[in-house]
Each structure stands twice: as structure tokens, then as C-alpha cells.
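Peer 1: Here's my sequence, what's the structure:
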Amino acid sequence: MITASWRRSLDAGIDPEATSAPLVWDLSHIEDIRRAHPLQPLLPLLAQTLSGLADGTGHIMIVTDGDGRVLWREGGRTILRHADRVGLADGHQWAERSVGTNGIGTALATGRPTHVYSEEHLMRVLHVWSCSAAPITDPDSGRVIGCVDVSGTARSLHPATVALVAAAAKLAESQLALRMHERDQHLRRHFESVRRPGILLSPTGRVISGDPSGSLGERVHLGVHFPGQRMILRDGTVALLEPFSEGFLLRPSPSATASTLTLRFLGEGMPKASFGDRERPLSLRHAEILALLALHPHGLTAEQLSFHLYGDDGNPVTIRAEIHRLRAQLGDAIAAKPYRLTCPIEADFLELRRHLSAGDSDALARAYTGPLLLRSESPELRRERDELEAQVRACLLRHGCAGDLWAYAQTANGREDYEVLERLAALPATDPRAAAARARLCF
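Peer 2: Got it, this is the predicted structure:
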């Protein structure tokens, strides 16, 4: 963990000879920042849990926001003076990209409790310090909103301190969850009292009421949507987002129907997509991205897409640029965080999967016009292409009639398939398909 953190820190350009964390906030505004932060009501709880440790042992307790900026600290006068020298003070930032490997920044970077001892710090000025820190995740938004840390001199801070710090973070998260459930209950009662149709969402998009089937999942990704805007839901229906009390309401919009995205990616021709009333040819890269999103309906991050397309040599920045170009053509059909298709989808390769599941060889022969994105070198799509090819061939050889086998023999891989051609060559001599198959066998 420390080695990986050092690599991230050095890649970020951190100077090991730096002497302090940077001051990033105007201290005249610190009180307003504290009052607005969701951890503010829990400060007495954290102080009660950890400040005794700080007061009794000469350590300092620190609470930061999700970017490692110090919001509060408590400790004795002597340790606070030492902390001031390195920027363990209000308004200073302790993210890895600011000061390199440290308890706060590395806990936020890894998402788990972390103990950083003495020379494990990247900056030499911190080698006299040790830190135990744990991130705090908001159960409402699912985001890391802060970090609690106990720091002290290297010899005096026991590594087991990280367990106590982690317990304090979990205690804060449980209190946040309790407050969230209380707000949900208040919002749900108000929703039920007005009897309005729709699906009730929290301000962060969590589904609170009105979706008994669970079709939307736990959360609706609001993204850049704003009240009054139409949203395409996971099931392809369209709804209007409108404010309701302290949350939102997704109101059904039966008059509006979502356009279907139709993908034609089988065979040797150029891949095409139809959306709304327009059909458009696609570049191979855009076709690969849409195929991967269709195969992963729950969505993929830029990093996952990059790996599926390029393997270990992928670059997520390239994927984000390609997605930006695709969204310029398809608009709301592609959502972000994670990237996913939000409209109804019809794809020839997905239809092929359904025919394979049903064992319908006649429908399979009609649907299979050739390999999936034949020119694609994507590791994931090559696996999918080879698997589909093997399953189609096996099904047709086992259950297909002469017409089905002849249809397969017209595809890129079927033209020279020895076993398929032998079956066709055995047809009556008067059948022209038999003559064609024998001719191919001769070559």
C-alpha cells in the first residue's frame, strides 16, 4: 500500500523536500465552511470518542473534508504548535496530490483505514510523525465526505490506534445513516399524505418510495438533470423530474416515449446504428463502445471500458473523449457515472443470444449474418465474437436443416467450414447447394 502511494505521489510531482501542506482556504471563511459541512453535527461525537486520546497522550485529532482539507482539530498546546509547522492546521490540504503519502491522504485515496509510520511518509519533514486515519462515507450520497485522523510523534503513536480511528469513522457513518433514515421517513410521510403519482427520490437520487418492483435500483443517477427535464429511465420509459419538498419526484410522462437505439454489428459490412428517425454509420471505435455498453447494461467506468477495449495499454482519457463525441450524436441515450445506455436497445448480437438460449436454429440461421464486429481487436469483444461463433456453429450442426447450414455457409467463417460444406455436399446431386459446396471443398 505504501509503495503504491509513493508512486501516486511522485507521479503527482510531490517534492519530498517540501516543508508543509498547502493552505487552500481563506481562514476568514472557515466557520461558514464548517457549518455547511455534513459532519458538523457529529463533531462532538468524534471529539468525545477521540479527543481523550489526543489530550491524554499528546496527540492531535483532525477531521477533514473529502478532499483532505482540515476542518477541525483538537489537541494540547505543545502538539498544536508542532502541527502548525507542517500545516496540520485549519484550511490546509492533506490529499496525496498535495503532500504525498500520509495517513489522511492515503486513507482517502484507498478508501480504507490507514496507518502511516514515520519514514513511510514521502515528505522528510513528516518522518517525526505517525498518523492513523479512516475515511467517512456518506450513506446518502455514497461519497467519501471526510476523514478522521489521530497524529503524533512517531514513537508515541501505537499502530493499533488505527482500529480506534476506524471505529470512530464507523460510528460517524452510523449516525449519518440514522439521520438519513429520519429524513427519508419525514419525506415519505409527506409524499403519502399528498397522494401524488410518481417515484420519490432523495436530493441525491436515492429511491425512497413509489418503485415497488425495484426496477430503478437503489439510486437514479441525476447527473446534470435539473427539475422540469425529461429523464430516460433504465427500463426505457420517460419521466419528468420535478422538485418535491426536500427531494425530487419522478413523474411518469406517458405522452413521451424514448427512442430505441438499434445496433447492427454482425457481418462484414460497416457497423450501423439507428436512433430516433436517423440511421448512421459508426466508426469501429464507437461501435465497440456501444457494443460493450449493450453487453454491460449496468454500466462501465472509463477505466473498465479502456481495459475492455485496449487491455493493459488502455487510457481512460481516450475513452472519455470518444464518449463525448458519441453523446454529441446520441444525446441522453448515454449516461455517465458509470457510462451506460439509458434507452431501449435492439441489437442483432443480443437477438442472436436470445435465439441461442431458445435453441431456435431456424431463427438463428436468419439472424446470424456473420461475426460480431469482425475487425475489432478489443479483447472483450473478441471473446464475445468467438463464443457466439462457436455456439451458432454447434447449434446449426446439431439441429439445423440444409437451408440453415447453407445460410451459415454464406458468412465469413462459414464459407470454408469443412464440416458444414461436407454436410451440404451430401445433398442430392440435383441440389445446386451440393454442387457449390463440392466446388468449395475442391479449393
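Peer 1: going forward, measure contacts and count neighbours with C-alpha atoms only.
Peer 2: Noted.
Peer 1: Who are the contact partners of the closest residue to Arg320 other than its chain neighbours?
Peer 2: Once flanking residues are discounted, Arg320 sits nearest to Ala302: 6.5 Å by Cα to Cα, 6 or more residues apart in numbering. Taking Cα atoms under 8 Å, 6 or more residues apart in numbering, we find Ala302 in contact with Pro316, Val317, Ile319, Arg320, Pro338, Tyr339.
Peer 1: Please provide the structure for the following sequence as well, for comparison with the first:
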Amino acid sequence: MSAALPVRDPIRVSWERSHASQVDVDRPAPKYFDRIDRETTLMRAARPVIDALSSELTNEPVCIILTDAKGVVLDRRGGDPSLLRRLDSVDLAPGFRYAESEVGTNGIGTALEVGGPILIHGPEHYNDKLRMFSCAGAPITHPVTGGLLGVLDITTQARNSNSILLSFAKLAARRIHERVVEEANALDHALLSDYYAACRHSGGPVLALGDEVFMMNAYAQARFDAVDQAALIDRTRDARGGTKPLVILTDLPSGTTARLAYRPTFLGDTLAGGVIQIKEQRPPARSQQPARAPLVPGTTGSSAVWQHVTQEMLDACRRSEWLIADGEPGAGKLSLLRAVRRHVSPDRRLAVLDPAVTGDDLPAEARAELESGSDLIIRRANLLTGEVLYGLTDVLQSVRDGAIAGDAWVALTLPADRSEIADQLLAFFPRTVEVPPLRHHLEDIPALVRSLLAKAGVSGLTFSTTTMNQLMRLPWAGNITHLRAALTAVAKRRRSGVVELADLPPECRATTRRQLTPIEALERDAIVDALSMYDGDKQAAAAALGMSRATIYRKIRDYGIVT
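Peer 2: I've put the predicted structure just below:
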């Protein structure tokens, strides 16, 4: 980089970020992503704008480039053959990511970093190969959230550089933004129309949810108290974004069992959101508190949801009713089955078999366990196929016929999506109990934390109120297993005293509810670690990471990082 030439401050800072990111100064090396979603809000809004502009620029030495919020090129239009060949030579093409951290100073990545429009003249590029171009990038933001959707970039050869490029890019970005507004208004109108129709026809509680919209009618607000409302809102996350009708049964803290019937709303082929009608399956008794399940050693949880599922299993076990426990991985299906069965039948041996471990020997092992007088749990029954499935079916039929162990109790565990399971196997199990994910009984987390630490032999740790509240705000995608892993990470760093926010793993200091990509998760963790290192000083953390202050503030908000 030539130090003799005067450099604008934004460019100098961008070079410093590029240097800190160890960008190759000789050749750009953008990463390639082979999957591009063509039906995003940004793509739908940008397509007609880019169509119109590119039709006017055919064979002109100017190229229109659209990227997403990560700098991945989504579309490239216009440009004469010579310019397109040059762009291909540096991989400035659909699928490649032109983030500043990968290719250095450029109109796309630098616009994303500074959070505003910028023109990069040829010599201002950090990478030598990019100095043959001049490019102007203008960010496109969401009209409701203000979040970045992407960048509209205008690129030409350096000898054609002109300040009009930036005006052109800003004008195109503004047109796309306006179309995003129009679509958002149209989608919201479609959702609102379905919501009002449902309110008129149902006469009961109704919810509506879109990307940026959540509505609850007056009947729902009057019928459910604040705690039940919070549980309902949390349960709707399982329906959000769904394109097919869905029915969800959920137990609310009050003891009511609610039936949530979700129906999606479309505007043409575009999902606008969905409307949920709620019916109460079993209203709570008004004169007394809901009955509580007895304390079962080996289980932890006093919430109404957890008490209800425990009671269901107790009832089935006391009747020696064979059952299926389904639920998300890590929700505690096997632990709950074991604890409840041992509580009901403490003198009987309980065997657990897993198709992934026993393989073809599972039917023979199941028969041997049952003949020896054991009860039986088969984990991950969705993995049973072929001869193993037929062999197990024969064993279970022998139990039913009284040929072997006629008094045996058998249970299966299945994942929450109830993966394919043969009808002939399902016929043996008249009862299915859904074990709720941890996010549906977050009030049990304090007790779970104490229990999991005790089981791990950690006795000297307590959690501050702020830290515990943070744990109770997290989605816990891996459920109780996920919580156990987080506590193990805490215990590796601290074995006594009070656990504060800074002691939690990075993922536990962010509250984003969407599923992060591996790259996003690494970025989130790096930001959390930098903030911890500099005692929450965002400017110092941004400098250490090679980010602008605007970028780190945006990412803190996007990832829900607690500072």
C-alpha cells in the first residue's frame, strides 16, 4: 500500500481493518456459497428495479450488483463483455462473498462495515487486483426493523470512475427500499385481513404473527392472565414461518390445556404470516389449585407443564400401560421415563436398549431382558427398520400373548417430529406423552441448574439473579442437554463463588431466537469475548475485532448480546 498518496479517513480506517483481518493484498479470496435463496424480501423487491436499470445499461461499461447483508453476491446485471470478464477474474459474481474481512476495502464490504453509502475509487482498494475497478455501494435497510438487508453496488472500470456512480447506487437502493415498504404493507394488510376474519368467526382467543407483527385480540387478553399469555407467545415460535396448517396442544401454567390451530396467510406465493385460533381443551378448576404430581425422585421441575407430563406418565405406569415418550432431543424423555417407572415399580429391573448401539442384536437382547423379568425402554425407536423392526414386533407380540413376560412394561422414545415408525409397532402403544422442550418450562431452570450441578459434583457455585434471569431468557435449542453443557463450561472456569454474566459461555450471553449459521455463531462468540476482555467497552472491542463502531453496535443488537 503506497503511503505517499493522501488517503481519505474512511479509506484509511478500512485499510486498517483489512490489515487486521489479514486480507491478501495480491489476490482477493472471497468464499463461495452454492445456495442462494431467490425468494427473500430483498430479492423480490430488487428484481423489478434491477430489471429496469439493467435494460438501460446493456453493453455499457457499468454493472449492477446486489448482495445480501453478509456481502454474498445475489445478482449481477449489465456490463459490457470486457467488464464482465474482469469481474469474473476476481470472482465478483453470484455466490461469492465480498465482505471487507475477506477481500479488503470495496464498495460492498466497506458499505456494510460503515453502515452507509460509499464510493471506492480504483487506487483506494486494499487489494491490488481490485484497483482496476471503481465501485459505489449503498446499503438497503428494512423499513420496520432498520436492519440491513443488503447492498446495491454499481461497479465500473477505474478509468470510468465518477461521483455520479454513488448517486446512481443510492437512487437504486432507495427504489428497492420503497418496494420493500410496499410489500411489507401488502403482507401486513393480508395478515390483518385474515386476523380480523378469524376474530369475527371464532368468537374466541386469536393471535396473529408475521415477521415483524404480533397481535392478540381482546378476548385472549381477557381470558388468559399475564403468565399464560407469555406461555402462549413462547409456544407460537414453533409455528412462526410455517407454510402448512398446524395444530399444537400445550399445557399452560394455569393448568389449562390449550389447542392452538395455526393457519398460514399468503399474498400470492409469499408467506405473510399466520393466524392462530385458541381453544381450551380443559379449563382449570376455579375453586382449587390444579392437582400437583407427587414428588418423583430423579425428576426436577415444579412448573405446571412439567407436573402435567409427569402425572401423565405416572398414570400410564400405574396402569402398566405401554407408552411412547416423544419430544425434542435433550428434553429429558429417557430420564423422566426411568424416574417415573422406578417410582411406580422400584423392585423391577429396567433395561434400556438403543438401536444405534445394539444394531441387529436388538430383538434378541430385548427378548432376553424381558424373559429375565425386566421392564424395557427402547430409545430412538425411529431408527428401527427392516429385520430388526420385524424381530422386535414378534417379541412384543409374544409379550402381549403371554408367551413371555406377560407382566412386562415397555416404552419407546421418539424425536419431536415423530419420525417414521411402522404402524405394526405403533399399535402396541396406546398412549403417547409429549415431553416439552425446555423453552416451554423456563421457570424450572433454577431447580435444574441446582440439580445438574449437584449431579456433576459441583457444590460451591451459586448464580447471581442477573445471571439466572439471563439463563431463563435463552431458547435452549438442545434443551436440558444444552443447559448441562453450558453449566459444564461454567464449572471448568469457576468452581466456587457467584457466577456472573461474564462467567457464562459466549452463546449464553446472546438471546437471538433464530438459528445461527456456524459462521454467525463464531462471530457472536468473538464479539462476546472481546466485550468481556475490554469490560464492555464497545469501541475498544470493535477496534480489536477490526470492526467499525456502527458494525459492532448493529451486531450486538442483531445477536441480542447482553452487555
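Peer 1: which one in the second structure is aligned with Phe349 of the first structure?
Peer 2: Here Phe349 of the first structure stays unmatched in the second structure, going by TM-score structural alignment.
Peer 1: Count the residues that sit near Phe349 of the first structure.
Peer 2: 26 (other Cα atoms under 10 Å).
Peer 1: what about it, which helix or strand?
Peer 2: helix 348-358 (DSSP states H and E).
Peer 1: Distance check, Trp6 of the first structure against Glu17 of the first structure.
Peer 2: 14 Å (Cα to Cα, to the nearest Å).
Peer 1: Of these two, which one has the most company?
Peer 2: Trp6 (20 against 10).
Peer 1: before we move on, what SS does the more buried one have?
Peer 2: The local conformation at Trp6 of the first structure, judged by DSSP: H, G, I helix; E, B strand; the rest coil, is helix.
Peer 1: who's in contact with the nearest residue to it once chain neighbours are set aside?
Peer 2: Once flanking residues are discounted, Trp6 of the first structure sits nearest to Thr101: 6.0 Å by Cα to Cα, 6+ apart. Residues in contact with Thr101 of the first structure (Cα under 8 Å, 6+ apart) are Ile2, Ser5, Trp6, Ser9, Val116, Glu120, His121, Leu122, Met123.
Peer 1: Quick one: map the last one onto the second structure.
Peer 2: Here Met123 of the first structure is matched to Asn127 in the second structure, going by TM-score structural alignment.
Peer 1: number of nearby residues for its match?
Peer 2: 22.
Peer 1: For stretch 184-197 of the second structure, buried residues please.
Peer 2: Ala184, Leu187, Asp188, Ala190, Leu191, Leu192, Asp194, Tyr195 (16 or more other Cα atoms under 10 Å).
Peer 1: How about stretch 397-407 of the first structure?
Peer 2: So for stretch 397-407 of the first structure, counting by 16+ other Cα under 10 Å, buried means Leu397, Gly400, Ala402, Asp404, Leu405, Trp406, Ala407.
Peer 1: On the three-state scheme, the corresponding residue of the second structure for Leu88 of the first structure is what?
Peer 2: Taking TM-score structural alignment for the superposition, Leu88 of the first structure sits opposite Leu92 in the second structure. At Leu92 of the second structure the chain is in coil, as set by three-state DSSP.
Peer 1: where along the stretch 201-350 of the second structure do the strands fall?
Peer 2: 206-209, 214-216, 246-251, 257-267, 270-282, 323-326, 350-353 (DSSP state E, counting those that start in this stretch).
Peer 1: And for the stretch 1-150 of the first structure?
Peer 2: Going by DSSP E, counting those that start in this stretch, the stretch 1-150 of the first structure shows strands at 60-65, 70-75, 114-117, 129-137, 144-153.
Peer 1: For those strands, give me a markdown table that also has distance to Ala239 of the first structure and mean neighbour count.
Peer 2: A markdown table is the format used below for the strands of the stretch 1-150 of the first structure (distance: least, Cα to Cα, whole Å; neighbours: other Cα atoms under 10 Å):
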| stretch | distance to Ala239 of the first structure | mean neighbour count |
| --- | --- | --- |
| strand 60-65 | 35 | 27 |
| strand 70-75 | 40 | 22 |
| strand 114-117 | 43 | 26 |
| strand 129-137 | 30 | 28 |
| strand 144-153 | 30 | 25 |
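Peer 1: Now these in a markdown table, please, with extra columns for distance to Arg81 of the first structure.
Peer 2: As requested, the strands of the stretch 1-150 of the first structure are exported to a markdown table (distance: least, Cα to Cα, whole Å):
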| stretch | distance to Arg81 of the first structure |
| --- | --- |
| strand 60-65 | 11 |
| strand 70-75 | 10 |
| strand 114-117 | 20 |
| strand 129-137 | 14 |
| strand 144-153 | 12 |
